[in-house]
Each structure stands twice: as structure tokens, then as C-alpha cells.
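Undergrad: Build me a model from this:
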Amino acid sequence: MKAKAPPKLALEIQFATSAMAQKWQDLITKRKVGNWIKKALQENATITVRFVGQAESKKLNANYRNKDYATNILTFPYELQNGIDHLSADLVICLPVLEKEAKQQNKTLEQHLIHLIVHGTLHAQGFDHEDEVEAEAMEQLEISILKKLKQANPYI
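TA: Next comes the predicted model:
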């Protein structure tokens, strides 16, 4: 029996400003982000990861979730026409919130970023944590994926 090929990923990285891109270019590379996403993918995907400041995150969170604050990550999955077996999604990460949370949780920026990328990628594929059963299943999957990326359990 032939092994299933790993999912293919078309990835775009965007920064809200050139100053933000310059500040984060060493940590946030297309190669690194692509590797983190691929570990969480279960199907072929086209994903854009956009890194933003607090104002853009707050505006998007208010418009799409009716929450009046900047949040660490927002996931926007898109439905494709014609029954194509292909995931399409945007992940929007607020870098100031990422920095603040990493410091509060005594994690490196990269550790927290990897977790958020994996978390958002799972959301894009329909995983959720709206109830206790879903939350437990999603957390266990995240822990398993993060272990493959040599990352500690973020829920301890």
C-alpha cells in the first residue's frame, strides 16, 4: 500500500508595515512558518499569514467576532466552489499581543508563535474549542503536533 503524500501548501506571508517586516524578518520566515503549518495540515491548502498591529487586530476582531480588543490570532477559513478538496484560509496574528503573552507565559516569542500558528491552522480545518469535548480533542491534537516540532505542552 502506497503511503499518502503529505499535504501541499501554498503560503503567503504578509506584514502590515515594512517596519514590522524588518523587525521580525529573522524570526518569521516563509520556510519556518510553512514548516509549522505543514505539521498541522491534513489536506492541501492555500494559506496567507498576516502579521498586524493592535489597531488592525482590534478592528478585525470587532467586525468578525463582536469583541472590542486586539487578539493573538484570528482564523478566516474560506469555502471553495466546485467541491475542490483544498483548504483556503487566512491567519491574522497580532504581534504586540504575541509579545505580551509570550512574556506573561515565560515563553520565547518563537515558542508562542509556533503554538499560535498550529492553533490557527487547526481552526482553519474546522477544529474548535466551543465545548469541553471539542476543547480537549483540539488541545490533545495541538500537543501532539507541537511535540513533533519539539515544543513543550503549552497547556501545562
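
Undergrad: contacts and neighbour counts: CA atoms only from here.
TA: OK.

Undergrad: can you give me the helices for the chain?
TA: Counting by DSSP state H, one finds helices in the chain at the ranges 18-24, 30-40, 54-65, 95-104, 109-124, 132-148.

Undergrad: and P7, which of those helices is closest to it?
TA: The minimum distance between P7 and the helices of the chain falls on helix 30-40, with 7.1 Å, by C-alpha to C-alpha.

Undergrad: That closest one - contacts with which helices or strands?
TA: Where contact means 3 or more C-alpha pairs under 8 Å, 6 or more residues apart in numbering; DSSP states H and E, helix 30-40 is packed against strand 9-15, helix 109-124, helix 132-148.

Undergrad: Might you calculate how far the last one sits from the centre of the chain?
TA: This points to helix 132-148. With C-alpha atoms, centre = their mean, to the nearest Å as the basis, the distance from the averaged C-alpha position of helix 132-148 to the chain average is 14 Å.

Undergrad: Second chain to compare with the first, below:
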Amino acid sequence: MDTHPPEVAVQIATAAPHPEPEDLCRWTEAALEGKGGEVSLRLVDEAEITDLNTRYRHQAKATNVLSFPFDAPPGVNLDFLGDVVICAPVVNLEAERQGKTPQAHWAHMVVHGVLHLRGFDHIDPGEAEIMEAREREILARLGFPDPYQTEEPTSS
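TA: The predicted model follows:
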């Protein structure tokens, strides 16, 4: 049982544009869906995310978001759920390329990363369907459109 409301620590290690910490915290809390616990959000540049992605996923490239769930050792009672690391330049570029507002894409990346901390995954199609449905529901409650909706080009 969770004993306290969620706590979100935001670390900004990038000069790239990013949302306000208040928004990041609100999106994190929405993704926790009433569960307590502590989450660390770290906003970084390409070099840091590439280093982490190389070390932990063996993929030597920048990515948008990485999640590091925390499993406390036996006998240690902590409410720390883990770390979410988001690469600001990658997220901003993706938003532009995908024709999404930066806020909507940032909210999606935060929700996505936090859901990983909660145990959701998208490795197999069944898990992906469950996780994407959860993302859609949370983002809709926050007032954002379906992040997986692809818009058809309009002809003039």
C-alpha cells in the first residue's frame, strides 16, 4: 500500500527547450494514476542519453526516453519507483517531424517512461496494445490527442 502521495524530482541537464517542471510533475502524477512513490525525471542532451543507451541497451545512438525501474533489495522499504531520462533535443525533433505540438509529445514521453516504471512494456504485441491503451487514456484525461493517431494528409 502506498503511504504518501507521489514525489517527483526534476533534474534539468540540457539547454534545449523543455516543458516547465510543473507540467512534467503533473504528467508524471497522471501516469502514476493515484499510486504513491518517488520518481526522478532527468532531461538531458544527446551525449548523455547515447551513453546510457549504449551502456544499458547496447544501442549506440540517441533515443527519446529511457526508464530505469528501481527494485529495492529484500528488507529495504523504499517508495522509489525509478528514473526516467528524456532527451530534450530528440523529443523536440520528433514532435516537429511527427507534426505534434511539443507539449503533447513531451507529455507522451513522460507518461510512456513512467508506465515503464510501473511495469508496463511493449516488447510483444499484446503488451504493446495494453500499454498504448493506457497511454491513450492518461493523455486523454490530460487533454492531449491520441499519440498513435496518424493524420491523413489533406488535399487542397
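
Undergrad: Tell me which of the helices of the first structure lies nearest to F76 of the first structure.
TA: Going through the helices of the first structure one by one, with C-alpha to C-alpha as the measure, helix 109-124 comes closest at 6.7 Å.

Undergrad: Now do that closest one against helix 95-104, angle only.
TA: Going by axes from the mean of the first three to the mean of the last three C-alpha atoms, to 10 degrees, helix 109-124 of the first structure is angled at 120 degrees with respect to helix 95-104.

Undergrad: give the contact list for the residue in the first structure that V10 of the second structure lines up against.
TA: With the correspondence set by TM-score structural alignment, V10 of the second structure lines up against I13 in the first structure. Contacts of I13 of the first structure were listed using C-alpha atoms under 8 Å, 6 or more residues apart in numbering, and they are K30, T48, V49, R50, F51.

Undergrad: ok, the aligned partner of the fourth one in the second structure to V76 of the second structure distance?
TA: In the second structure, R50 of the first structure lines up with R42, judged by TM-score structural alignment. Taking C-alpha to C-alpha, to the nearest Å as the measure, R42 of the second structure and V76 of the second structure are separated by 24 Å.

Undergrad: between these two, who's got more neighbours?
TA: Remark: of R42 of the second structure and V76, R42 carries more neighbours, 19 against 8, as counted by other C-alpha atoms under 10 Å.

Undergrad: surely the more buried one meets G82?
TA: No: because the distance of 11.1 Å does not satisfy C-alpha atoms under 8 Å, R42 of the second structure is recorded as not touching G82.

Undergrad: doesn't E110 make contact with Q151 of the first structure?
TA: No: in terms of C-alpha under 8 Å, Q151 of the first structure does not count as a neighbour of E110; the distance is 10.0 Å.

Undergrad: before we move on, back to that, excluding its backbone neighbours, what's nearest the match of V10 of the second structure?
TA: Taking C-alpha to C-alpha, 6 or more residues apart in numbering as the measure, I13 of the first structure lies nearest to V49, with 5.0 Å between them; neighbours along the chain are not counted.
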